[in-house]
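In: Okay, sequence plus prediction incoming.
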Amino acid sequence: MPSPGDVPARDYLVVSECYPPNSVGGAELSLASTLSASRVAADILVVNILGRAPQVTQHRVDGIPVIELPPQAKWPYHRLSEAERARIQAELPKPIGWLLFAFHALAYLLSGRLDRVVARFLMLATLPFRVRRNGPFAPFDTEDTGYWSLALRRILAASGASTVHGDNLLGILLTQAAGGAAARRVGVVRDNRFLCVRRDQQTRMGGKVCVACHAECHTGTRFADRRLRRIARHIGWMRRRALRGFDEVVVTSRYLERQIRSLGAMPPLTRIANPAGDASGRDTPAVPEWDGTNIFIVGQIHDNKGQEALVAWLPELIRRIPDVKLHFAGRGDAARDRMIAAAGAEAGRLRFHGYVSRDDIRALYQSCQIAALPTRWPEPFGRVPLEAGIERKPVIAFGVGGLPEQIVHGVTGLVVPAGDYAGFVDALAKLAADPSLRERLGAAAARHVAARYDRNETARAYEALWQSPVAVSDGSRTRRIASG
């Protein structure tokens, strides 16, 4: 547990699932960029839930102190850190260990108010499904008795924070579980993690995109499917209840606004777009473009991101753009091998750069002529249109999720109807054949990003929200106090 003497006093406590440098996800990068630009950065303390060290650690990112919590032990030892659990179990004979397991399980199930007991039995019912590849995420580790919640409660008391900012799913659930009635609470929903019972926010199963949770990610017996759907509904109810405990809820796009409103009555909603990042200080020479037509695709190589589906159209791409090459930046070794096999003799046109640091990715954007985003799932808010815009590159994307809000079709890029791969290839061929059109769209994208996704404006919006009086929701309107 963090020692109260090691917790600095701060007015604003930000609770995030991950935080740089231990995360390169778009949600966490957007949060870090916003906080580093804040005028009240000296009064901010960040708690990184998913730390990697076996004990509590503390460091600074852009001058902001960050407390990283160690991994929490699995249920029913979730009151302990994983390191504490491993040490205790290593010191005990196996029969005593099983008795200890049974004691912790019963203590968990039978403690608390009646509604908590019912909730805990329902969460226990998810265990058979959690061991499956497509099982749901049951929030044992966000219980008010869990190690993370207890640690966060101690940090909140020691810091004396007047405002707690819960960022994304775990940040929201743990902020609610930790309590602290005196603090103002702001919850931020940045992606589909809050809407999907799977922790990996798949939202896409069986070849179609889920618009509501029907547990379609699981296939089993009819009885098991019915039981899983009931469990999924209960998990969704728990998340909605957590969100309603906040004074303000922030969404990053109109798409997410619609999704959150579909959950029923909510606190006041505010729409604040994610920032593009720091575009200042880019005084290094631009990297010249590579010869031919080079298409840059950024993101983890995954079915949701659509890279494999696009490679299936490689023969048509080659017919339309004879000098085409596809460049991929992102992890995904298994998918990479499948894509190389699918390309056959043309595999040399696929270039895999693996994980690319945020500093190096600029050179790849500049070296390619076009940025492509073949995402098939409802991307709530994509960073690619912003990163490409900074580098004056046009983007082609499917019109899913929040992407049509970021790309002005025909002005800053091209938006293709969802799933229309023939249309996607047409759009790529159109830009490949017209350098002047690429230049015009890229220049407009740079102006658009600078005007609407400035990180300083985003930081001012959060400052205003943290410092404003608690609002009363009328259940229908959404404020927009930053671009997006």
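Out: On my side now, so go ahead. Numbering: from 1, shown residues only.
In: only C-alpha atoms for contact and neighbour calcs from this point on.
Out: Fine.
In: Do a quick rundown of the helices in the stretch 251-400 of the chain.
Out: 254-261, 307-311, 314-320, 333-343, 361-367, 384-390 (DSSP state H, counting those that start in this stretch).
In: Looking at these, spot the one closest to residue 70.
Out: The closest of these to residue 70 is helix 333-343. By CA to CA, the value is 27.9 Å.
In: same for the closest one, what does it pack against?
Out: Helices and strands touching helix 333-343, by 3 or more CA pairs under 8 Å, 6 or more residues apart in numbering; DSSP states H and E, are helix 307-311.
In: Check the offset of the helix it packs on from the chain's centre.
Out: Remark: helix 307-311 is offset 22 Å from the chain centroid, using CA atoms, centre = their mean, to the nearest Å.
In: Please identify the most buried of the helices of the stretch 251-400 of the chain.
Out: Across those, averaging neighbours per residue (mean count of other CA atoms under 10 Å) puts helix 384-390 on top, at a mean of 24.
In: follow-up on the earlier one: as a markdown table, the helices of the stretch 251-400 of the chain with distance to residue 91 would be great.
Out: Converted to a markdown table, the helices of the stretch 251-400 of the chain look like this (distance: least, CA to CA, whole Å):
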| stretch | distance to residue 91 |
| --- | --- |
| helix 254-261 | 47 |
| helix 307-311 | 49 |
| helix 314-320 | 58 |
| helix 333-343 | 39 |
| helix 361-367 | 48 |
| helix 384-390 | 50 |
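In: adding another structure so you can compare the two:
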Amino acid sequence: MSLPEDFTLLQVVPELDTGGAEQSTIDVAQAVVAAGGKALVATRGGRMAARLESDGGRLAQMPVQTKNPLVMLGNAARLVDLIRREKVSIVHARSRAPAFSALWAAKATHTPFIATYHGVYGAKSRLKRWYNAIMTRGDLVIANSDYTRDHVLAEHKIDPNKVVTIPRGVDLDRFNPNWVTPSRLAALREAWGIAPDDRRVKILLAGRLTRIKGHLTIVAAAAKLKAEGREDFLIIFAGDDQGRTGYREEVEQAIAEAGLSGQIKLVGHCDDIPAACVVCDLAILPTTVPESFGRAAVEPQVMGRPVIASAHGGTTETILDGKTGWLVPPGDVDAWARALARAIDAGPGELASMGALAANRSRQLYSAEAMCQATLAAYERVLDAHA
């Protein structure tokens, strides 16, 4: 898709560390640069900033993650200066706190404003609902799944024509089993302490160490399997605690008390998720609250791995129960133990067959290219409306 001449995009995201919103920011910036435009990202920074700049994007470092009203006003002034200096065409906010500064700056400079709802935000008070509604006060709202779109419409009662669904996308070049070399697999196995001849079924839970990701549900379910005499599985928890040391210690204690130190490994942050998917036989996403989309359920499918996930939120759209994976009641330890046992007993042939169907489907529906093209089309729509 061609962009208008001298098109400049400014995305505003709290940090560029890890996560779906951050990856989408990087993907869209790359697409804008590839289409001949300029891509700016206002952010506190993070480990993905180097990737942004290597792709041709530019970093505008400022404390946009703050919820301090005075600092937010300062950010708005900084963004106004940036928008005018760089002749920004569209401002795209990807989180609530920075959306306040970004919207103020966009209105002050008469620049079109778009926001992406990357999550389903709860609101138990009028004040919180007002705070969440900042994401709907621009020209267009992008929802990352139909589940999220339904929530936005029900919560904020806005014009349905103002809300479009654009599912998150996976980089199909990066997530390509053919590019995962034996040396990458060997390096990961060595880092994780997995012997080359380990024949256990390996199960990946990729995601930051936070309670809502459901690690404790899996520990309890694994304990049930071990109590039945099963030791034919190895579960990998791959993700940062991001300062949640108390929760990490709670998970470690639960593993130790259940005698599962040989069956569950906490391996920390993983930079090579494609290789992690190949090392493992299947993936799990046992979230206790609904994921608005759930990239961790799509990436393994793209790599040909079936996924077991909690039956709520966006995963009910991305997983075909019994065909590309299994959907399980969230937090139900017995149900999760049964699902894990069923997947382990399926054997390599059935897992491979499900994985092939998962790869074909997810590659068609959830590519980064499709997400970026739809996002650029949304930009074009908003620019045409302003023109």
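Out: Perfect, I can see it now. Keep in mind it's a predicted model, so treat the numbers as computed, not measured.
In: Of the helices of the stretch 251-400 of the first structure, which is nearest residue 478 of the first structure?
Out: Shortest distance between residue 478 of the first structure and these, using CA to CA, is found for helix 254-261: 8.2 Å.
In: closest to residue 57 of the first structure out of the helices of the stretch 251-400 of the first structure?
Out: In terms of CA to CA, the element of those nearest to residue 57 of the first structure is helix 361-367, at 29.3 Å.
In: Comparing the closest one with the second structure, how large is the average distance?
Out: On superposition with the second structure, the mean distance recorded for helix 361-367 of the first structure (mean CA distance after the TM-score superposition for the first structure) is 1.8 Å.
In: Which part of the second structure matches that helix?
Out: The aligned range for helix 361-367 of the first structure in the second structure is 273-279, by TM-score structural alignment.
In: Stretch 96-113 of the first structure too?
Out: Going by TM-score structural alignment, stretch 96-113 of the first structure sits over no part of the second structure.
In: can you give me the helices for the stretch 1-150 of the second structure?
Out: 20-34, 49-54, 69-86, 96-109, 126-132, 146-156.
In: In TSV, list the ones you listed along with distance to residue 384 of the second structure.
Out: Listed next are those as TSV, based on distance: least, CA to CA, whole Å:
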stretch	distance to residue 384 of the second structure
helix 20-34	17
helix 49-54	28
helix 69-86	19
helix 96-109	17
helix 126-132	27
helix 146-156	23
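In: circling back to that earlier point, ok, which of the helices of the stretch 251-400 of the first structure comes nearest residue 82 of the first structure?
Out: For residue 82 of the first structure, the closest of those is helix 333-343, at 28.9 Å, according to CA to CA.
In: Which residue in the first structure occupies the aligned position of residue 239 of the second structure?
Out: Using TM-score structural alignment, the partner of residue 239 of the second structure in the first structure is residue 330.
In: which ones are touching its match?
Out: Applying CA atoms under 8 Å, 6 or more residues apart in numbering to residue 330 of the first structure gives the contacts 298-301, 353-356.
In: ok, now which ones touch the residue opposite residue 394 of the first structure in the second structure once aligned?
Out: Using TM-score structural alignment, the partner of residue 394 of the first structure in the second structure is residue 306. Listed by CA under 8 Å, 6+ apart, the contact partners of residue 306 of the second structure are 281-283, 300, 324-326, 351, 354-355, 358.
In: Pick the most buried one from the helices of the stretch 1-150 of the second structure.
Out: Mean neighbour counts for the helices of the stretch 1-150 of the second structure (mean count of other CA under 10 Å) peak at helix 96-109, with a mean of 23.
In: Pull the residues that contact that one.
Out: For helix 96-109 of the second structure, contacts defined as CA under 8 Å, 6+ apart pick out 12-14, 64-67, 72-73, 75-77, 79-80, 83-84, 91, 93, 112-113, 115, 131-132, 134-135, 138.
In: can you pull the buried residues of stretch 360-379 of the second structure?
Out: Using 16 or more other CA atoms under 10 Å as the test for burial, stretch 360-379 of the second structure gives 361-363, 365-376, 378-379.
In: Please tell me which residues of the first structure it aligns onto.
Out: Going by TM-score structural alignment, stretch 360-379 of the second structure sits over residues 447-466 in the first structure.
In: try stretch 207-218 of the second structure
Out: The alignment of stretch 207-218 of the second structure onto the first structure (TM-score structural alignment) spans residues 299-310.
In: Name the residues that touch that stretch?
Out: 202, 204, 297, 328-332, 335-336, 338-339, 373-377, 421.
In: any idea which element residue 317 of the second structure lies in?
Out: Secondary structure from DSSP states H and E places residue 317 of the second structure in helix 315-318.
In: One more: residue 231 of the first structure?
Out: Using DSSP H and E, residue 231 of the first structure sits in helix 222-243.
In: That helix packs against which elements?
Out: Against helix 222-243 of the first structure (3+ CA pairs under 8 Å, 6+ apart) you get helix 114-124, helix 168-178.
In: May I see the ones you listed arranged in TSV, with distance to residue 37 of the first structure as well?
Out: Formatted as TSV, these follow (distance: least, CA to CA, whole Å):
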stretch	distance to residue 37 of the first structure
helix 114-124	40
helix 168-178	20
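In: Identify whichever of these lies nearest to residue 39 of the first structure.
Out: Nearest of those to residue 39 of the first structure, taken as CA to CA: helix 168-178 at 22.6 Å.
In: Run the angle between the closest one and helix 222-243 for me.
Out: Relative orientation of helix 168-178 of the first structure versus helix 222-243 (axes from the mean of the first three to the mean of the last three CA atoms, to 10 degrees): 70 degrees.
In: Map residue 29 of the second structure onto the first structure.
Out: By TM-score structural alignment, residue 29 of the second structure lines up with residue 35.
In: Figure out which of the helices of the stretch 251-400 of the first structure is closest to residue 290 of the first structure.
Out: Evaluated with CA to CA, the helices of the stretch 251-400 of the first structure place helix 361-367 nearest to residue 290 of the first structure, the distance being 5.4 Å.
In: Quick one: residues contacting residue 354 of the second structure.
Out: Neighbours of residue 354 of the second structure in contact, by CA under 8 Å, 6+ apart: 304-306, 323-325.
In: So which of those residues wins on neighbours?
Out: Ranked by neighbour count (other CA atoms under 10 Å), the contacts of residue 354 of the second structure have residue 306 at the top, with 33 neighbours.
In: Any figure for the gap between that residue and residue 192 of the second structure?
Out: Look at residue 306 of the second structure and residue 192 of the second structure: by CA to CA, to the nearest Å, they are 22 Å apart.
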